[in-house]
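> Any chance you can model this:
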Amino acid sequence: MSRTADPAAPRRAPTMADVAQVAGVSHQTVSRVLSDHPNVRDTTRAEVLRAIEALGYRRNSSARALVTRRTLTLGVVACNPTLFGPASTLFGLEEAARDEGYMVSAVTLRRHTPKALADAIDHLSDWGVEGIVVIVPEREAVAALAELKLPFPLVTVEGGHGLPIPGVSVDQELGARLVTGHLLAGGHRTVWHVAGPQNWLEAEARVQGWRATLEEAGVEVPPPLVGDWTPLSGYRAGQELAGRVSAGSGRRGSPEVSAVFVANDQMALGVLRAFREAGLSVPGQVAIAGFDDIPEAEFFAPPLTTVRQDFTAVGQASIRLLVDQLESGTTRGGERVVIEPRLIVRSSSNPS
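As a prediction, this is how the structure comes out:
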């Protein structure tokens, strides 16, 4: 009695031998086509490619790794991936890696202790990654990297300052200078600042750019208020600033609050709410600007002036630095790629 295949049974994945049989060539010829070997006739190559498409053949990456000793997989360690900046950077890295023909294996961290970072790198090493990109926005994480012995090439994003490790970053100080200069050009006597967490390198650079611009303009530098990147911390800072807003001089000897640079757009959202609840007009009484240009920024009330970071360019530069090291077999030392930000002017700082 003959047996018939069960249509509900799982279909066996096609193999290289199946491709060879359908194309009428040898297993070795299929392998040469897949590796883009030059010694294959065009007609034969076309037959093999047609067979691959007809069968839906997919190369077994594990088998390939055994032969070539390459996994074509890159690792990423991302700190605080729920925040817009790290999340957007991670997406840009994954997209750039695919364009270069690599897969990405990511480990996300909420705490950046030396042990957590070392464990993440060990985990990725066990999975056979060829190199790693580490998004290290906090000073603690950068210090931890300096203590690690790395078994493969590594590139840092927004960190690694002073380390003999190649890295990519947005020019945070320039972004802060652009937005602070824009607010001063609007006729404000000074610009207040709601800063990010003090242990974040990006927040530190934005404070430096803001402060330097005010000092160069010869205007008073108000004490910065410190937040934690969240709208709630921005709201609380906005409540404090709202109490200082007046038509004349500031309270307790502080300069008048008529312009505020907020270190990220989420905190700026909180500041806007606090000002709205206090009955303050933006930008009529107080001009506000943020940083990051999150997708929602242009839909704030009013639309938010901010600084745009090119996370696609960050991802491409980071992956290119890593792949160049893998392909050349050399390290790049402390080479750094710096991406320029762009000021986006909207009505929160620009009365019409």
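
> going forward, measure contacts and count neighbours with C-alpha atoms only.
Fine.

> element containing Q208?
helix 201-217 (DSSP states H and E).

> So which elements touch that helix?
Here helix 201-217 touches helix 172-185, strand 192-195, going by 3 or more Cα pairs under 8 Å, 6 or more residues apart in numbering; DSSP states H and E.

> and of those, who's closest to G270?
Closest approach to G270 among these (Cα to Cα): strand 192-195, 10.9 Å.

> Also this sequence, please, to line up against the first:
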Amino acid sequence: MPAKRSSIADRLLAWYDVQARALPWRALPGTPAPDPYRVWLSEIMLQQTTVATVRPKFAAFTERWPDFAAFAAADDAEVMAAWAGLGYYARARNLIACARAVVADHGGRLPDTEAELRALPGIGDYTAAAIAAIAFGRRAVAVDANVERVVARLFAIRESLPAARGAIRQAAGSITPDARAGDLWQAMMDLGQAICTPRAPKCLLCPLAQDCDGRATGAPETFPVKAPKRVGPQRYGTIFWLERGREVLLVRRAPKGLLGGMRALPTGPWEAAPPGLAAAPADTDWELRNATISHVFTHFRLICALAVARGGAHETAGEWWPIDRLDEAGLPTLFLKAARAVRREG
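Next comes the predicted model:
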């Protein structure tokens, strides 16, 4: 390994040995290897989700389902409800499928190579590399958003994203040691979270400052270079709040697609123009409220009108849920926003 590359790895690992964050899924330097189940679960939960959001969910999941066997035997609906608040719900469906594949095909033990890990549901290139390195000590290159930012700055990679990802991965591979690769990537993640932040990097505190080509330019915050942001399409829908006494109608969304398998408030189609009361769950007197509910998904922004009806013995598919226990239903954020809007308006 060239001198600069070796210096980066050595300096970063020395910093990590002192500054590593204590996280419930992590084995700190000098402690026994982490439980692969906990590494796998945390890596899936942390995809596009913050550590602060994941911590309580991780604790709840591992208490309820402490290993692959318990998770594989879990009821799908219970897992989906427990997942609420973490977003990107396809991850929860993949967790269930992956746990069952590990039990059925690998005797309940997570495989330890990137190739075998990639063959499991919900595990892509990054997650396979991260698990192989962190849980099993393999030399693997795990590039998440924090690592991408740190490496782009270290090497002042001027090509814009996403085209730059190949060069970033190659540069990351050039500093990967044969030993402690997992610690290196966790150190990079911690560095990106605390010091090499997106907008105001704290270069004076950085253990890699003397090695950083981006800092030498005088503008490290300009790396990684990002292509102009594309504006996603906008869709419209209607969310229906139907009360019966002290209960509200909830439905189970179709297993596949956005928010698949989740409990939800009824909603009509999401279309290019406002659909009004199309697909209302009951033939009754609906009141369209002034409030609108907006939510940004990965590929589009959704704006929903809110329709409310109360009273009557409505015969309709779904389940009637106690309004004062709605926080136990595991509703996705979109529908929690709607529930809060109804409560505010009364």
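
> Would you pull the TM-score for this pair?
Laid over one another, the chains give 0.24 as their TM-score (TM-score structural alignment, normalised by the length of structure 2), with 156 aligned residues with a Cα RMSD of 7.1 Å.

> hang on, the earlier thing: adding mean neighbour count and distance to V76 of structure 1, write the helices and strands packed on helix 201-217 of structure 1 out as CSV.
As requested, those are exported to CSV (neighbours: other Cα atoms under 10 Å; distance: least, Cα to Cα, whole Å):
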stretch, mean neighbour count, distance to V76 of structure 1
helix 172-185, 22, 22
strand 192-195, 26, 27
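
> can I get the ones you listed in TSV with distance to L201 of structure 1?
Listed next are these as TSV, based on distance: least, Cα to Cα, whole Å:
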stretch	distance to L201 of structure 1
helix 172-185	9
strand 192-195	12
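
> closest to S88 of structure 1 out of those?
Of all those, helix 172-185 sits nearest to S88 of structure 1, with 15.8 Å by Cα to Cα.

> on that earlier part again, buried stuff in the helix holding Q208 of structure 1?
With burial defined by 16 or more other Cα atoms under 10 Å, the residues of helix 201-217 of structure 1 counted as buried are 201-214.

> Quick one: name whatever helix or strand follows that helix.
Next along from helix 201-217 of structure 1, by DSSP H and E: strand 225-226.

> rewinding a little: tell me which of the helices and strands packed on helix 201-217 of structure 1 lies nearest to L322 of structure 1.
helix 172-185 (22.4 Å).

> So which elements touch that closest one?
helix 201-217, strand 259-262, strand 306-308, strand 342-344.

> what angle separates it from helix 201-217?
Relative orientation of helix 172-185 of structure 1 and helix 201-217, computed by axes from the mean of the first three to the mean of the last three Cα atoms, to 10 degrees: 40 degrees.

> now for the helix or strand hosting V248 of structure 2, which elements pack on it?
For V248 of structure 2, the host element (DSSP H and E) is strand 247-252. Applying 3+ Cα pairs under 8 Å, 6+ apart, we find strand 247-252 of structure 2 packed against strand 234-244, strand 263-264, strand 319-322.

> coming back round to it: okay if I get the helices and strands packed on helix 172-185 of structure 1 as JSON lines plus distance to L269 of structure 1?
Below are those laid out as JSON lines (distance: least, Cα to Cα, whole Å):
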{"stretch": "helix 201-217", "distance to L269 of structure 1": "17"}
{"stretch": "strand 259-262", "distance to L269 of structure 1": "9"}
{"stretch": "strand 306-308", "distance to L269 of structure 1": "12"}
{"stretch": "strand 342-344", "distance to L269 of structure 1": "16"}
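
> quick one, which of those is nearest to I288 of structure 1?
Going by Cα to Cα, the one of these nearest I288 of structure 1 is strand 259-262, 4.9 Å.

> Counting by contacts, list what the following helix or strand past the closest one packs against.
The element immediately downstream of strand 259-262 of structure 1 (helix or strand, assigned by DSSP H and E) is helix 265-277. Secondary-structure packing of helix 265-277 of structure 1 (3+ Cα pairs under 8 Å, 6+ apart): helix 231-242, strand 287-289.

> List the buried residues of helix 265-277 of structure 1.
So, applying 16+ other Cα under 10 Å, buried residues of helix 265-277 of structure 1: 265-276.

> likewise stretch 8-15 of structure 2?
The neighbour-count check on stretch 8-15 of structure 2 (16+ other Cα under 10 Å) flags 8-10, 12-13, 15 as buried.

> what's the closest of those to G173 of structure 2?
Nearest to G173 of structure 2 among the buried residues of stretch 8-15 of structure 2: A9, at 11.1 Å, using Cα to Cα.

> could I get the helices and strands packed on helix 265-277 of structure 1 as TSV with distance to F84 of structure 1?
Converted to TSV, those look like this (distance: least, Cα to Cα, whole Å):
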stretch	distance to F84 of structure 1
helix 231-242	13
strand 287-289	17
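
> Reformat the ones you listed as CSV; add mean neighbour count and distance to L174 of structure 1.
Formatted as CSV, those follow (neighbours: other Cα under 10 Å; distance: least, Cα to Cα, whole Å):
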stretch, mean neighbour count, distance to L174 of structure 1
helix 231-242, 22, 22
strand 287-289, 29, 15
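
> Roughly how far does the closest residue to L232 of structure 1 other than its chain neighbours sit from A87 of structure 1?
Spatial nearest neighbour of L232 of structure 1, chain neighbours left out: G270 (5.9 Å); criterion: Cα to Cα, 6 or more residues apart in numbering. Applying Cα to Cα, to the nearest Å, the value for G270 of structure 1 to A87 of structure 1 is 21 Å.
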